[in-house]
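Student: Quick one, structure for this:
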Amino acid sequence: LKEQYDSQVELLEQVGILKEGAIRGIDGNTYPIPTLEQIAMRLFERRETLRTKHDQGFTKLLLVPFGMSLDVLRETFKQFLLKYKRNNPSFDLNTDDPLCTWSGYQGADIGDSPKLVYYPQSFTEEGHGGKTKAQILKEQEDNQDSFPGWTVHLLQPSNLDTQDTDETPIGIASIPREGQGTPQGDLIPRPPLEANKFSNEYLSILQKAQEDKDSPYHGETGLTSEDWIIAFMTHLSETRQPLDNYENNKESISFLTGAFFLSSSAYVPCACWRRAVRRVFLDGGGPRARGEDIGLRFSVMI
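Tutor: This is a model prediction of the structure:
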């Protein structure tokens, strides 16, 4: 855990997200990064419920500066890509426009009526059950079980098949195409979440699992754009490969069902690396969109 934690802190410092051990939130507050001791204590407190998730391969630590402005985080991500290219000339990146973002992301998490809501129960403009970033930050203030300004996740790593050898988790597991995934875990075997479902189908799987302790997906959460950006930076730094490189016909574009855009079309965020044009895409699609090359991953939030 310490090795993973130190690596995450180092990355967040290098890219300029973490300054003097903290981030600046959209509300103007300063949010210190959770300490290793706080995370270790949380893992210990939840050890019984997390045992099944660990057995299913959720061992990769991700520290996400949720409270940051998404616009600031996107610009930081762009600068990370350009710096990575300078240090790794063989990385094939469009340096003129490395990050292509749908216009709806601009200012989506800030202002008096943010367009982006988090952790929705449905992808509908009315009755979605989600909350704005400002609302979540306010709730975190009074919640002893949260890390104010941050979310802390466990994901399945890219070296999932060697986790029983005590090897350090590296990178993030890809999203398998339909029929290509491998079940994980012995306590409650977890069938892989494969591509080619509607985003609201994936959301339905998640909701049913919340109420069913025997579900292989119990205790899991959909990712947000903030999560995916940190996951991409981590994955590229550790594996030298871009995340969700779907044009290799093995990986998939990632729906990000931990958030959605309030609009007449109820846009669900998605993200990927497009090898053909050498760029990262932050985009979105309707809840009835599907494709053989679009899937998603869940995380365990601690």
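
Student: Could you use CA atoms for every contact and neighbour count after this?
Tutor: OK.

Student: how about the helices in the stretch 201-302 of the chain?
Tutor: Using DSSP state H, counting those that start in this stretch, the helices of the stretch 201-302 of the chain run over 225-239.

Student: Could you give the number of residues near L62?
Tutor: L62 is flanked by 23 other residues according to other CA atoms under 10 Å.

Student: Which secondary structure elements does the lengthiest helix in the chain sit against?
Tutor: Secondary structure of the chain per DSSP state H: the longest helix is helix 70-87. Packing partners of helix 70-87 (3 or more CA pairs under 8 Å, 6 or more residues apart in numbering; DSSP states H and E): helix 225-239.

Student: In the helix or strand where H153 lies, which residues are buried?
Tutor: Element membership of H153 [criterion: DSSP states H and E] is strand 151-155. For strand 151-155, burial by neighbour count (16 or more other CA atoms under 10 Å) applies to T151, V152, H153, L154, L155.

Student: Report the angle between the longest helix of the chain and helix 225-239.
Tutor: Helix 70-87 runs at 10 degrees relative to helix 225-239, counting by axes from the mean of the first three to the mean of the last three CA atoms, to 10 degrees.

Student: Now do whatever helix or strand comes next after helix 70-87: which elements does it pack against?
Tutor: Note on helix 70-87: by DSSP H and E, the next helix or strand toward the C-terminus is strand 99-101. Here strand 99-101 touches strand 279-285, going by 3+ CA pairs under 8 Å, 6+ apart.

Student: Buried residues of the longest helix of the chain, list them for me.
Tutor: Buried-residue list, helix 70-87, by 16+ other CA under 10 Å: L70, L73, R74, F77, K78, Q79, F80, L81, L82, Y84, K85.

Student: helices or strands up against the strand holding H153?
Tutor: Packed against strand 151-155 by the contact rule (3+ CA pairs under 8 Å, 6+ apart) you find strand 60-64, strand 298-301.

Student: please give me the structure for this one as well, since I'd like to look at both together:
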Amino acid sequence: MESFKPQAAPWYQTFIKNPVVHVALLAALVGVGGFYLYQNNQSNTMNVASKARPMVQVNSSKNLPPPPPAAPEPQVAMVASSVTETSANGATTVTTTASSTDANDEVSKALTAARAVEKENRAVATKGSGPHLTVIYAEVARPALGRLMDASRGTGQFMNFADYSAGIIPGLNKRLQTPGIKILHKEERNLDTSKTLQWSYGLKDRTNPSVEFGHTTFIEIADTDGASLRGNLEIQRTWKEAGPTGGFEIQRKSFPAIFEISPETGFFMAGVMPPQSNLENDDELAAIDVYKILRSPQFRAGESEFVIFVEYDNK
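Tutor: Below is the predicted model:
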């Protein structure tokens, strides 16, 4: 009698009933689910980290609206220095002008008075406690500036344009004490009574008071959140520069930036000062603290740079 052999089950039934297949499918599902959860957690972590980082957003002056038409060229040489300082706390303006003849005594007296008023204003601005800003104008040697830029790149908050550079620097207070950095001038301002600060240093012509060669600093405080400060900084420069026809003409340029700093970090901007003023009375402009850099052989040779630093203290 022949032995009976049942018909073999289809291959797919054998495959489905195989316990090894069940284990493999379960492992695959667990793996896919775990990978999804990991990716979602990483995304949340990056979002939180990006919100906590200091931030600088710099807009190139190339994207700004065209500057206003240049003012007419002054007809007489300007021989007096002026220091103009205004703020929303109570505007204060100190201006000195003189004619091109017999002006030395007037210039000397005016500069002395301007510096005295300027010093008094800074003392009043910093009197008392509370959050305050310190704006530092300095001459920085190229090697030192390179180190500052490297530190800023490390934060991921560094921007470099053809016109200027800006960024966040960790531990700025200590870095300012390193070799290669020469402080030219400091401005300290309390933030308890005003959200807008403005001051300027330049040389004004009596025959055309609307023209003042120099730099104006604008700072607008957007928000103070605990230890952090967010704000807008804009440097406006009016300078005598080479024109397209080969001569010198008055040009106005703006260098804006948005920053967020804390007492542990600082902000810097470099590249806003040409190496020469191209003025006939360059010595009078260089008598102002921030423009003493114009007398520096290193600056004229391109071996150093004019840099503006911003520090914040919330105490």
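
Student: Need the TM-score from the superposition.
Tutor: A TM-score of 0.25 describes the superposed chains when it is computed by TM-score structural alignment, normalised by the length of the first structure; 134 aligned residues with a CA RMSD of 6.9 Å.

Student: picking that back up, using a markdown table, lay out the buried residues of helix 70-87 of the first structure together with distance to H54 of the first structure.
Tutor: Shown next, in a markdown table, are the buried residues of helix 70-87 of the first structure (distance: CA to CA, whole Å):
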| residue | distance to H54 of the first structure |
| --- | --- |
| L70 | 30 |
| L73 | 29 |
| R74 | 31 |
| F77 | 29 |
| K78 | 33 |
| Q79 | 34 |
| F80 | 30 |
| L81 | 31 |
| L82 | 35 |
| Y84 | 31 |
| K85 | 34 |
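
Student: Out of the residues you listed, the closest to G222 of the first structure would be?
Tutor: The closest of the buried residues of helix 70-87 of the first structure to G222 of the first structure turns out to be L70 (CA to CA; 17.2 Å).

Student: Quick check: the closest one touching E226?
Tutor: Yes: counting by CA atoms under 8 Å, L70 of the first structure touches E226, with 6.9 Å between them.

Student: Nearest residue to L145 of the second structure in space, please, no chain neighbours.
Tutor: Closest residue in space to L145 of the second structure, ignoring its immediate chain neighbours: E305 at 7.7 Å, by CA to CA, 6 or more residues apart in numbering.

Student: what residues are up against that neighbour?
Tutor: Going by CA atoms under 8 Å, 6 or more residues apart in numbering, E305 of the second structure touches E139, V140, A141, R142, L145, A270, G271, F299.

Student: cool, and L233 of the second structure?
Tutor: T217, F218, I219, E220, P256, A257, I258, F259.

Student: Quick check: closest non-adjacent residue to it.
Tutor: In space, L233 of the second structure comes closest to I219 once its chain neighbours are excluded; the distance is 4.7 Å by CA to CA, 6+ apart.

Student: What strand or helix carries the one you found?
Tutor: Judged by DSSP H and E, I219 of the second structure forms part of strand 208-225.

Student: list the buried ones in that strand?
Tutor: V211, E212, F213, G214, H215, T216, T217, F218, I219, E220, I221, T224.

Student: Distance to A123 of the second structure, secondary structure and neighbour count for the contacts of E305 of the second structure - can I get that in JSON lines?
Tutor: Output for the contacts of E305 of the second structure, formatted as JSON lines (distance: CA to CA, whole Å; DSSP: H, G, I helix; E, B strand; the rest coil; neighbours: other CA atoms under 10 Å):
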{"residue": "E139", "distance to A123 of the second structure": "24", "secondary structure": "strand", "neighbour count": "26"}
{"residue": "V140", "distance to A123 of the second structure": "26", "secondary structure": "strand", "neighbour count": "26"}
{"residue": "A141", "distance to A123 of the second structure": "30", "secondary structure": "strand", "neighbour count": "20"}
{"residue": "R142", "distance to A123 of the second structure": "33", "secondary structure": "helix", "neighbour count": "17"}
{"residue": "L145", "distance to A123 of the second structure": "30", "secondary structure": "helix", "neighbour count": "19"}
{"residue": "A270", "distance to A123 of the second structure": "27", "secondary structure": "strand", "neighbour count": "22"}
{"residue": "G271", "distance to A123 of the second structure": "29", "secondary structure": "coil", "neighbour count": "18"}
{"residue": "F299", "distance to A123 of the second structure": "30", "secondary structure": "helix", "neighbour count": "21"}
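
Student: sorry, back to before: kindly indicate which of the contacts of L233 of the second structure lies nearest T126 of the second structure.
Tutor: Once CA to CA is applied, the member of the contacts of L233 of the second structure that ends up nearest T126 of the second structure is I219, at 16.3 Å.
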